[in-house]
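S.K.: coords below, sequence missing:
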């Protein structure tokens, strides 16, 4: 739950880094919540507005978490665009699972 709350508290912070644990906590709760929203829509024959609202609410937290997590792995934030090519989502999941890197500036005191 900490990762989910962290994502919303830092939704407008695209600088810095996000640890792997916080990112995956956010993703797990986000996927469970998304499944719940879809279940409610199917059960009530809804036209999809609940999912649209939930997606709009979580768009900025998702983008900021992705950006900071990519930076934590040593990659540019623009790598999130890989989802636009076939198989890109699988590549992005792999990149999100990479361990954190330590930058040269963090090594020097």
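M.R.: Right, received. Where do you want to start? Please read all numbers here as calculations on a predicted model, not as lab measurements.
S.K.: contacts, neighbours, all on C-alpha from now
M.R.: Fine.
S.K.: Helices of this protein, start to end?
M.R.: Under the criterion DSSP state H, the chain contains helices at 2-9, 20-43, 49-72, 88-97, 104-107.
S.K.: could you say what helices and strands the first one packs with?
M.R.: Other elements packing on helix 2-9 under the criterion 3 or more C-alpha pairs under 8 Å, 6 or more residues apart in numbering; DSSP states H and E are helix 20-43, helix 49-72.
S.K.: Tell me which of these sits most buried.
M.R.: helix 49-72 (a mean of 18; mean count of other C-alpha atoms under 10 Å).
S.K.: Residues touching it, excluding its own?
M.R.: Contact partners of helix 49-72, identified using C-alpha atoms under 8 Å, 6 or more residues apart in numbering, comprise 7-8, 10-20, 23, 34, 37-38, 41, 76-80, 95-96, 100-101.
S.K.: one more structure, for comparison:
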């Protein structure tokens, strides 16, 4: 839940880097909330289909900017510009390509978007333990 709230607090922050954990925890929590809202809508509006999806639509509209921001920061963490987000609009393979890009590991060293957030608490010159997943 703290990862989700951290993304919402950085509502429109498109600069910097986002770890895989931050991105995927936000995505997981967003999906869970949408499913719960869909369930509430289904229970309250058995015959009214537009009302069924209204709660989920309002939620997705409210979280579209934080979702875009965390995706751009995730791409920054892999060393790519946020413009790579638009690869998702390529038919058939674009969404898969963006999915793979969000799965890639962070650049271990600092890049043009900032230092690696995975190692932010380490002392300068300290070497991370091999296989450290953070």
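M.R.: Structure received. Keep in mind it's a predicted model, so treat the numbers as computed, not measured.
S.K.: Now the TM-score, please.
M.R.: After superposition, the two chains reach a TM-score (TM-score structural alignment, normalised by the length of structure 1) of 0.86; 107 aligned residues with a C-alpha RMSD of 1.9 Å.
S.K.: closest to residue 86 of structure 1 out of the helices and strands packed on helix 2-9 of structure 1?
M.R.: helix 49-72 (18.8 Å; C-alpha to C-alpha).
S.K.: so that closest one matches what in structure 2?
M.R.: Taken onto structure 2 by TM-score structural alignment, helix 49-72 of structure 1 occupies residues 54-77 there.
S.K.: Measure how far that stretch is from the centre of its chain, please.
M.R.: Chain-centre distance of stretch 54-77 of structure 2: 7 Å, with C-alpha atoms, centre = their mean, to the nearest Å.
S.K.: about what we covered before: how about TSV for the helices and strands packed on helix 2-9 of structure 1, with distance to residue 84 of structure 1 added?
M.R.: Formatted as TSV, the helices and strands packed on helix 2-9 of structure 1 follow (distance: least, C-alpha to C-alpha, whole Å):
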stretch	distance to residue 84 of structure 1
helix 20-43	19
helix 49-72	15
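S.K.: My guess is residue 19 of structure 1 contacts residue 100. True?
M.R.: Yes: with contacts counted by C-alpha atoms under 8 Å, residue 19 of structure 1 reaches residue 100, the gap being 7.2 Å.
S.K.: Which one of the helices and strands packed on helix 2-9 of structure 1 lies nearest to residue 88 of structure 1?
M.R.: helix 49-72 (14.0 Å).
S.K.: how far apart are the closest one and its match in structure 2?
M.R.: Taking mean C-alpha distance after the TM-score superposition for structure 1, the mean distance separating helix 49-72 of structure 1 from the aligned residues in structure 2 is 0.8 Å.
S.K.: center of structure 2, which residue is that?
M.R.: For structure 2, residue 23 is the residue whose C-alpha lies nearest the centre (C-alpha atoms, centre = their mean; 3.2 Å).
S.K.: separation between it and residue 43 of structure 2?
M.R.: 30 Å (C-alpha to C-alpha, to the nearest Å).
S.K.: what does residue 9 of structure 2 give?
M.R.: Applying C-alpha to C-alpha to residue 9 of structure 2 and residue 43 of structure 2 gives a distance of 31 Å.
S.K.: for residue 76 of structure 2, same thing?
M.R.: For residue 76 of structure 2, the distance to residue 43 of structure 2 - C-alpha to C-alpha - is 41 Å.
S.K.: How about residue 37 of structure 2?
M.R.: On the measure of C-alpha to C-alpha, residue 37 of structure 2 and residue 43 of structure 2 end up 10 Å apart.
S.K.: swap in residue 3 of structure 2?
M.R.: For residue 3 of structure 2, the distance to residue 43 of structure 2 - C-alpha to C-alpha - is 29 Å.
S.K.: Next: residue 103 of structure 2.
M.R.: 35 Å.
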